[in-house]
Structures are given as structure tokens and as C-alpha cells.
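Participant: what's the 3D shape of this:
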Amino acid sequence: MVTPEELADGLDRVGYLPDPGLATAAHLALAMHRPLFCEGEPGTGKTSLAHALARALDLPLVRLQCHEGIDASQALYDWDFPRQLLHLRALEAAGPVDAEAAEASLYTRRFLLARPLLEALERAPCVLLVDEVDRADDEFEAFLLEVLDENAVTIPELGRVAAATPPLVVLTSNRTREVHDALKRRCLYHWLEHPDLAREVAILRRRLPGLTGRLAGQVAAAARRLRELDLLKPPGVAESLDWAAALLALGREELDAEAAAVTLGAVLKYREDVQRALSAGVAGR
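Facilitator: The predicted structure is shown next:
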């Protein structure tokens, strides 16, 4: 089992720079076979953490994107009805068929569509990313809790499917609503903040090797000032990277007021936010 420091080094090698607290939380999730619940503002690196863990640990990544109205058939498994219908027609064309035998032949592994949760149980060890769980409803939370408790599921027609090794589960939430305590109690918890200035500069320079330290510092400082404004969507690290990449693509060596004005669309995604940033003179200060 890797140490927190070794895990941090592994994440560093794949381009993700965790702080010591996050590296320790991920290490404990591995060591204790507990899901890691990552909560924080959009753009703080929650989803990227799961991708980086998969690369650093050389494990496959399985992603379940949550949304309003998601149910068990979308998350666990479903039956391939078009193929089942074609199979049934082929049986009928071949001649008389026993109804019970025909029905039994429809519910085999051949016609099962594995959704992310079942795929993770079958592929484990792997990293299972349950992204934006706060978008799902209460019923789905209860279902998810049951699957995570057992690391197994029973398919009535086929039997029980259990993971030989529990997947490393990373759940993310942007806190659009409060996730129930029952699910949080099952997990280790970590709140992700936006990186401090030095770490954001390091992330920018790691991901964009052609970026100078001066320009990286200007972009990171401007992004931090933008986050202090009352914006509809404050920029995360992903937007800082896009902003720096846009400046590089234009051959800019400095983030002055003119360069900021023509590239704000890379970092802000609402007209009102762009106007507020320009009025505040945030970039290029």
C-alpha cells in the first residue's frame, strides 16, 4: 500500500498537484476501502482527482454522471430490448418454440447492458467516479448507498454480482443541495478549496510548459480576483488553464488590460460576468 506521500508523488507525475490533506484523504480511501466524498465549488479539481487517481494507480476509470431523474436502470443495468426482440423473432422463424424456454433465453448475460455501477463491480479493481451526486434525488441516494455498502448487486435473472476487490469510489458534489447524512457517513469527506496562488501557478506551468512564470502568476492572480467578485460562475482552475492557453495561442507575454479584454471569453461564460469583470478592472491590474 502506498503512503500519502507516495500517492501525492504519483498524482504529481500525472499532472495533478494535491495538497497534503487531499493526498491523505485519498490514501485513507484506498487503505480503508471507503468511498471518498469530495465537495466544493465548481472548478476546484474534484472530477479531475478521480481521473488522476486512475492514471496514477494504473486503474481503469468508470464514470457515472448523475442528473435529475437518474434511476437504477441508468446507473446499474438494463436489458437490450431491441436485441431481445430480434432474438425472439429469430426463434419464431425457426419453428415452434417452447414459451418458457424462449423467455429464459431472453434474460442471459448476452442481452444485459452493464451501466457504470455494474461495470465498476465487474471491472474492479478500478476507480469509480460518481460525479455530481447532488444532482440526483433522494431515492437514488438510497439506492447508491445500498450498492456501496455491499459492493455487490443482485440481478434477479442472473444472480449476485460482487466485486472481488472494492472499487475506489470518488463521489463529487458542487453542493447545489445537501446530500443526506446517511451517504456521507458511509464516506470519507474532503472539502476542496480553490488552490492558493503558488499552487495555481504551479498547476498552470505544469499543464502548459510554454507558460512563463510571469504570465502564469498574472493569470493566477487575476483568476483569484475574479473569484472575489459576485459572478454567476466564478472561474475554476480549468478556466485559468483555458485563459493561459488562449494568451499563449495569441503570442501574448503579459496579461495587460487589452489582452484581458479580448480573452475574457476563455475564462468567463456569461455576458454579465464579463461586463462585471471589465467594469471592475480585475484583469490587467
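
Participant: For the rest of this, base every contact and every neighbour count on C-alpha atoms.
Facilitator: Will do.

Participant: What is the neighbour count of Val62?
Facilitator: Here the count is done by other Cα atoms under 10 Å, and Val62 has 25 residues near it.

Participant: thought it was touching Val127?
Facilitator: Yes: the criterion here is Cα atoms under 8 Å, and Val62 meets it with Val127 at 6.2 Å.

Participant: which residues do those two both contact?
Facilitator: A shared contact of Val62 and Val127, defined by Cα atoms under 8 Å, 6 or more residues apart in numbering, is any residue touching both; here these are Ala120.

Participant: can you give me the strands for the stretch 101-250 of the chain?
Facilitator: Under the criterion DSSP state E, counting those that start in this stretch, the stretch 101-250 of the chain carries strands at the ranges 112-114, 127-131, 152-155, 159-162, 168-173, 188-192.

Participant: Quick check: which element contains the residue nearest the centre of the chain?
Facilitator: With distances taken as Cα atoms, centre = their mean, the residue of the chain nearest its centroid is Thr47 (3.0 Å). Assigned by DSSP states H and E, Thr47 belongs to helix 46-57.

Participant: what's the helix or strand following that helix packed up against?
Facilitator: Sequence-wise, the next helix or strand downstream of helix 46-57 (DSSP H and E) is strand 61-65. The helices and strands touching strand 61-65, judged by 3 or more Cα pairs under 8 Å, 6 or more residues apart in numbering; DSSP states H and E, are helix 46-57, helix 116-123, strand 127-131.

Participant: Looking at the ones you listed, which is nearest to Gly95?
Facilitator: Judged by Cα to Cα, the one of the helices and strands packed on strand 61-65 that comes nearest to Gly95 is helix 116-123, at 35.6 Å.

Participant: contacts for the closest one?
Facilitator: The contact list for helix 116-123, computed with Cα under 8 Å, 6+ apart, reads 60, 62-64, 75-77, 126-128, 151-153, 161-163, 166-167.

Participant: what angle separates it from strand 168-173?
Facilitator: Using axes from the mean of the first three to the mean of the last three Cα atoms, to 10 degrees, the direction of helix 116-123 lies 160 degrees away from that of strand 168-173.

Participant: Next, the angle from helix 116-123 to strand 61-65.
Facilitator: Calculated by the same axes, to 10 degrees, helix 116-123 forms an angle of 160 degrees with strand 61-65.

Participant: I have a second one here; can you model it like the first so I can compare?
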Amino acid sequence: MACASSFRHAGGVTDRPADPAASPAALAAALRSTGYLADDGLATATFLAMRMNRPLFCEGEPGTGKTALAQALAQVLGAKLIRLQCHDGIDASQALYDWDFPRQLLHLRALEATAGSGTLDTDAVEASLYDPRFLLARPILEALQTAPSVLLIDEIDRADDEFEAFLLEVLTEHAVTIPEIGEVRATTPPLVVLTSNRTREVHDALKRRCLYLWLDHPDLQREIEILHSRLPGIPERLAAQVAGAVRALRQADLLKPPGVAETIDWARALQLVGASHLDVDSAAATLGAVLKYREDADRVRKQLDSLLAS
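Facilitator: Next up is the predicted model:
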């Protein structure tokens, strides 16, 4: 079980280790320099994914730092972050490539205008239409062509079985075939991070190709540390109260329990309204920073006294 923060210092990276991939400890230190606080389990799993050149499959509740892990890794590795956001109905063309049809049409008209009354060579025209300059690289193709890169495949649980099968082939071969051009193979495979909120089970065939990591919400002390990392100067009492209240909210029967992002938003909102500590009035006034459903907010407002006393 792992947990981590999903946030970075405003001032950027400092004291970055020379080689973040040297050891789990070096990677944890590099991630910490970005404001992402990784425990031993997360640092070890990520280190192994990097050294074994295997995708890292991160599963857990929303707001536990899965997406932000990929963002932090790209920062410490000096790599380009390329994100593929999965959704219902996503298909291979949306993830892989497309052709720029308007530019191809303009090119064809230019050829016709240049030829005048002459006859165009059909084969040459067709070849010129499928020149790489007209190719629109979507996230997966872009990741295969970019080194170094971190490919974030976000919320894979929202895609369907057919898309999973497509991903399985790409992640195994680190190559794709474009009929009009041929094979495109990564010279340096991207570091791949897949995330899932477990709205459905992802097939075992895909999981077997990956190293698996379950991310939990951080414990109380780590969340307080996250608040101090993200909001330097926050009063100790306020940080402890906010972290404790969010922990209580996660144990309540809410439609959407708050994640770490909401913890930080709530603490920042309280600071902006001038609250030095969390009380019923300040909590009620700023609930919109931590709860995103009216039903949750209405329910919590009725229980603020007991919530803050816990």
C-alpha cells in the first residue's frame, strides 16, 4: 500500500539527485524535491518500473496522487509528459494518429494547379499526400517518437475492452504500424504510467504487462506534511485541523470523498479568508473548496460540530 502527495513547490526543483533512477531512495528524494512525497512502497515500485522498462499500473481512489506521479516523474527525469485521457468510446485513432485532411486537400489542389493541363502521376500524388508532414501524432505515437518521455494513460478503466487490447499490443512491442508509412518503433521506449479509479476491473492480460501499485490516501501525518510542503507558512494548528477534518470526511458516506487536491484547496481557502484555525463558521463558508456535490455539502453542514470535534 502506498500513498503520496500530488503537488509541487512553486519554486521548482531544487537539490535534484544526479540520477533519480539510481535507487528507490534517490527516486524518493527526487520526487520530494518536486513536492511529491512518496513512501517507500511507491518509490520502490516506480524505481522498478523504470529499471525494468515496464509500465506502472496505478490503481486507487480519486485524489490519491496517481496522475500527479506521472507529472512528477516527467519533471525529475527531464522528460516530456504526454497524456492520453481515456473516456467512453475512445478508439485507436484518437490515441494513435490521424491525417491532416484539410492540409492534404490544399496540397492536392496545389499539385493540380501546378500541373495545369498536364496529367498527374497518380502514384506520386498519392505518395505525396501521405507524407509524414501531414501526419497528426496523437499521444501514443507522439510518445513513441519522443525521447525521453513519460506517457500517462489516465483512467484506463473508462475505456472499453477493444481499446485495452490495442494498448496491450503497443505496450508490448513499443511500436505501431501506419499502413501508409510503415512501422514506427520507439528508439527509447517511454516510461508508461497507467491510472485507474477502479470503476471497472481492467483485464488481467493488461495488468500482467505492468508493475502494479495501489495508492491510498495519505495518513494524517503525511497529509499534514503535504500541506506544509504545498503551503509554506501555514499554521501548524490549521494544517492539523484541516488534515484531520478531511480524514473524517473520507470516512463519511459521501458521494465524492475529498482527495489531496481538495485538502490543499480547503487549507488555501481558509488562509485567504483569514482563518487561523478551523471552526464551524470558517468551515461552513469554505466547504465548496473540499466538497463538490450539494448533497455532500448539505449533509456535512448539519454535522460540522461533531466533525470538527472528532
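
Participant: got the contact list for Ala216 of the first structure?
Facilitator: For Ala216 of the first structure, the set of contacting residues under the criterion of Cα under 8 Å, 6+ apart consists of Val201, Leu204, Arg205, Ala244.

Participant: swap the cut-off to 6 Å and go again
Facilitator: Remark: with contacts taken as Cα atoms under 6 Å, 6 or more residues apart in numbering, Ala216 of the first structure is in contact with Val201.

Participant: Give me the distance between stretch 165-172 of the second structure and the centre of its chain.
Facilitator: Mean C-alpha position of stretch 165-172 of the second structure versus that of the full chain (Cα atoms, centre = their mean, to the nearest Å) differs by 19 Å.

Participant: what's it aligned against in the first structure?
Facilitator: Stretch 165-172 of the second structure corresponds to residues 142-149 of the first structure when matched by TM-score structural alignment.

Participant: Give the buried residues for the matching stretch.
Facilitator: Burial within stretch 142-149 of the first structure, assessed by neighbour count using 16 or more other Cα atoms under 10 Å, is assigned to Leu144, Leu145, Val147, Leu148.

Participant: Have a look at how far, on average, it is from the second structure.
Facilitator: After superposition onto the second structure, stretch 142-149 of the first structure sits on average 0.3 Å from its aligned residues (mean Cα distance after the TM-score superposition for the first structure).

Participant: Leaving out chain neighbours, which residue sits closest to the corresponding residue of the first structure for Leu108 of the second structure?
Facilitator: Under the alignment (TM-score structural alignment), Leu108 of the second structure pairs with Leu88 of the first structure. Leaving aside its sequence neighbours, Leu88 of the first structure sits nearest to Ala102 (Cα to Cα, 6 or more residues apart in numbering; 7.2 Å).

Participant: What of Phe134 of the second structure?
Facilitator: Once flanking residues are discounted, Phe134 of the second structure sits nearest to Asp100: 5.3 Å by Cα to Cα, 6+ apart.

Participant: Any figure for the gap between the one you found and Glu180 of the second structure?
Facilitator: 14 Å (Cα to Cα, to the nearest Å).

Participant: In helices, which of the buried residues of stretch 142-149 of the first structure appear?
Facilitator: The helices in this structure, assigned by DSSP state H, contain Leu144, Leu145, Val147, Leu148 from these.

Participant: now, which of these sits nearest Pro18 of the first structure?
Facilitator: Of all these, the one with the least separation from Pro18 of the first structure (Cα to Cα) is Leu148, at 25.4 Å.

Participant: separation between the closest one and Pro167 of the first structure?
Facilitator: In terms of Cα to Cα, Leu148 of the first structure sits 9 Å off from Pro167 of the first structure.

Participant: Looking for the alignment partner of Ala95 of the second structure in the first structure.
Facilitator: By TM-score structural alignment, Ala95 of the second structure lines up with Ala75 in the first structure.

Participant: can I assume its match is in contact with Ala114?
Facilitator: No: in this structure, Ala75 of the first structure sits apart from Ala114 without contact. The criterion is Cα atoms under 6 Å, and the distance is 8.6 Å.

Participant: What sits closest to Pro60 of the first structure if chain neighbours are left out?
Facilitator: Closest residue to Pro60 of the first structure apart from its sequence neighbours, by Cα to Cα, 6+ apart: Cys126 at 5.0 Å.

Participant: The counterpart of Ala101 of the first structure in the second structure: neighbour count?
Facilitator: The equivalent of Ala101 of the first structure in the second structure is Ala124 (alignment by TM-score structural alignment). Counted with other Cα under 10 Å, the burial measure for Ala124 of the second structure works out to 9 neighbours.

Participant: same deal with Leu118 of the first structure?
Facilitator: Leu118 of the first structure, neighbours per other Cα under 10 Å, totals 22.

Participant: Check which helix or strand the residue mapped onto Pro62 of the second structure from the first structure maps to.
Facilitator: Matched across to the first structure, Pro62 of the second structure falls on Pro42, judged by TM-score structural alignment. Of the helices and strands defined by DSSP H and E, none includes Pro42 of the first structure.

Participant: now do Phe57 of the second structure
Facilitator: Following DSSP H and E, the helix or strand that holds Phe57 of the second structure is strand 56-60.

Participant: Off-centre distance for that strand?
Facilitator: Here the centre of mass of C-alpha atoms in strand 56-60 of the second structure, compared against the chain's by Cα atoms, centre = their mean, lies 11 Å away.

Participant: and if you look at stretch 133-142 of the second structure?
Facilitator: 20 Å.

Participant: buried residues in stretch 172-184 of the second structure?
Facilitator: Counting neighbours by 16+ other Cα under 10 Å, one finds that the buried residues in stretch 172-184 of the second structure are His174, Ala175, Val176.
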